[in-house]
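1. What follows is a predicted structure for the sequence shown.
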Amino acid sequence: MVALPNFSAAAGLVVKAEGSWQKGKVETDAKRLATEKALHSAVEKAIRLILGEQEKEKVKKFLEDQVYGADPMKYVLNYRILSAGWITHFDTLDRTEDADSTQPFGIEKYHVWIEATIDEQTLREDLRELIPPEKRLITEVLVVILGLEDYGTFESIKNSIEELSLVREVSYDSFSSVKTTLKVAVFGSGHDLYEKLREKDTSLIIIPAGLQKVIITPDRGY
């Protein structure tokens, strides 16, 4: 398996992991499957770093639904193999259906040790509903308010934003009747802000514009 770097995310978590697979009739299958297990293990380690050990049930469900059985490279920016090779295990009698039955003593497994860089931004985005607010990354989101007709409407929108639990701070960037821009520090992303604000204030037309930008227009009913 060749891992090509993925430059779509700015930051990554570097973790080390191990994977192994029992020797079967086709040697290359064991090497490929051991590498995939190591990659899955690396993603699992990154998830535990983000969520913490106390969220074991949430981690287990996410792994079952989103990680195991899926392409592990979804969350892996790149990886390198630190070490790899065959090891004979004499302390187990477990055999897979594809195991090499010609080896009478012990079970031979291919082990891979890797160092992987995990796409933290993508992983956090998929985990956003599971991450407690205090563990979320603080992101500065640009909120663009269009079509303001009076200061009272602006104050109402600003108050709606400030009352959200994921909002840490709101500051002015620019102010005019045509376009007003706020800088909003949130625990999470612009998508999180969009979802929460849409639930809270149905009098606004809210448009997501990426992970770090939200556009708001008062709904005037015409």
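-> Yep, that arrived.
2. only C-alpha atoms for contact and neighbour calcs from this point on.
-> OK.
3. from the chain's centre, how far out does the helix or strand hosting Leu33 sit?
-> Per DSSP states H and E: Leu33 is located in helix 27-51. The chain centre lies 16 Å from the centre of helix 27-51; the measure is C-alpha atoms, centre = their mean, to the nearest Å.
4. Following the chain onward from that helix, which element is next?
-> As assigned by DSSP H and E, the chain's next helix or strand after helix 27-51 is helix 56-62.
5. For that next one, which residues meet the burial criterion?
-> In terms of neighbour count (16 or more other C-alpha atoms under 10 Å), helix 56-62 has its buried residues at Val59, Phe62.
6. And the next helix or strand past that helix?
-> strand 76-89.
7. putting a second one here so we can go through both:
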Amino acid sequence: MKALILAILFVVSTVLPAFTGVAGATMAVKAEGASNRTNDATEEKRIAIDKALKNAVTEALHAVVKAEGLALDKSLADKEILSSPRSYILNYKVVSEGWVTHMGPTPSIVDSIPTERDAGGVELYHVWIEASIDDGAIRASLGRVMAGPALSDVFITVLDVTEYQAFSALLASLRRIALLNGLTYGSFQRGRVTLKARSAAGLQALSDRISKEAPAGYLVLSGGSSTIVIKADH
């Protein structure tokens, strides 16, 4: 038991204060981008890749928003997250590229199309990529965007979790919740750990989200106006 207590103290004192997302979590995404003809092959490829990377981050963002059950304003997402998509890209590779002639409507993967188009259609330089997205960074940015200026303190009391692995798994699940900002260690007693975070979401919405994300075997209860209790259901 002494070793367990020391292990938990180490986790909450070193991992939680640095919390910004899900460390090491990645999301694999396939995406496509395109560029108009510019008579500069290097520039055409750069534009197409930039568009593909933005599309990859957009897809990853939509996946997180859906998982969190959120409604995200598109203009806010464009301004705060999608304006710098490369900051969320861990790595990528081009799997295919080349010119494609479009006879019908031009696909949305290109930002603009020539004002004039002849009977031969419009040629676009396409790039197909596979990208690894920083899931933790996406969630951290989403949490900041959704929080806005109206943040309130939330206290999460964890009861009767005495196994180190179970405690670590529970922490990992809390890190995946974008609406919890700045998760830190509050206090520690035997069988009782208090965590502190800030959120713009209501307590009931947070409780419901934690219930969905936490591993099996926990009861999630409201403990007051600003407290959520997570209790091991032995």
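-> Okay, I see it. In this text the structure is predicted, and so the values were computed from the model without any measurement.
8. Got a TM-score for the pair?
-> Taking TM-score structural alignment, normalised by the length of structure 1 as the basis, the two superposed chains have a TM-score of 0.53; 146 aligned residues with a C-alpha RMSD of 3.8 Å.
9. circling back: in structure 2, what stretch matches the helix holding Leu33 of structure 1?
-> Under TM-score structural alignment, helix 27-51 of structure 1 corresponds to residues 41-65 of structure 2.
10. Strands of structure 2, start to end?
-> 26-36, 89-102, 122-134, 152-159, 181-189, 192-199, 218-222, 227-232 (DSSP state E).
11. Turn the ones you listed into TSV, including distance to Lys45 of structure 2 and mean neighbour count.
-> Shown next, in TSV, are these (distance: least, C-alpha to C-alpha, whole Å; neighbours: other C-alpha atoms under 10 Å):
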stretch	distance to Lys45 of structure 2	mean neighbour count
strand 26-36	7	21
strand 89-102	9	14
strand 122-134	7	22
strand 152-159	46	20
strand 181-189	38	19
strand 192-199	41	20
strand 218-222	50	18
strand 227-232	50	20
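12. Contacts for the helix holding Leu33 of structure 1 next, please.
-> The contact list for helix 27-51 of structure 1 (C-alpha atoms under 8 Å, 6 or more residues apart in numbering) reads 1, 13, 15-24, 59, 63, 67-68, 72-73, 75-76, 109-114, 116, 118, 120, 123-124, 130-132, 135.
13. after superposition, how close is it to structure 2?
-> For helix 27-51 of structure 1, the mean deviation from structure 2 after alignment is 0.9 Å (mean C-alpha distance after the TM-score superposition for structure 1).
14. Taking strand 12-22 as reference, get the angle to that helix.
-> 140 degrees (axes from the mean of the first three to the mean of the last three C-alpha atoms, to 10 degrees).
15. got the angle for helix 27-51 of structure 1 vs strand 107-119?
-> 40 degrees.
16. Tell me who's in contact with Thr139 of structure 1.
-> By C-alpha under 8 Å, 6+ apart, the neighbours of Thr139 of structure 1 are Ala185, Val186, Phe187, Gly188, Ser189, Gly190, Gln212.
17. between these, which is closest to Glu140 of structure 1?
-> Ala185 (4.4 Å; C-alpha to C-alpha).
18. Skipping its backbone neighbours, what lies nearest that closest one in space?
-> Glu140 (4.4 Å; C-alpha to C-alpha, 6 or more residues apart in numbering).
19. same thing with Ala116 of structure 1?
-> Tyr79 (4.1 Å).
20. how near is the aligned residue in structure 2 for the one you found to His102 of structure 2?
-> Alignment note (TM-score structural alignment): Tyr79 of structure 1 maps to Tyr92 of structure 2. Per C-alpha to C-alpha, to the nearest Å, Tyr92 of structure 2 is found 26 Å from His102 of structure 2.
21. Ile145 of structure 1 touches Ile215, doesn't it?
-> Yes - under the criterion of C-alpha atoms under 8 Å, Ile145 of structure 1 makes contact with Ile215 at 6.0 Å.
22. ok, back up a step: could I get the strands of structure 2 as JSON lines with distance to His62 of structure 2?
-> Formatted as JSON lines, the strands of structure 2 follow (distance: least, C-alpha to C-alpha, whole Å):
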{"stretch": "strand 26-36", "distance to His62 of structure 2": "12"}
{"stretch": "strand 89-102", "distance to His62 of structure 2": "15"}
{"stretch": "strand 122-134", "distance to His62 of structure 2": "13"}
{"stretch": "strand 152-159", "distance to His62 of structure 2": "26"}
{"stretch": "strand 181-189", "distance to His62 of structure 2": "19"}
{"stretch": "strand 192-199", "distance to His62 of structure 2": "21"}
{"stretch": "strand 218-222", "distance to His62 of structure 2": "27"}
{"stretch": "strand 227-232", "distance to His62 of structure 2": "28"}
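23. Fine, thanks again, bye for now.
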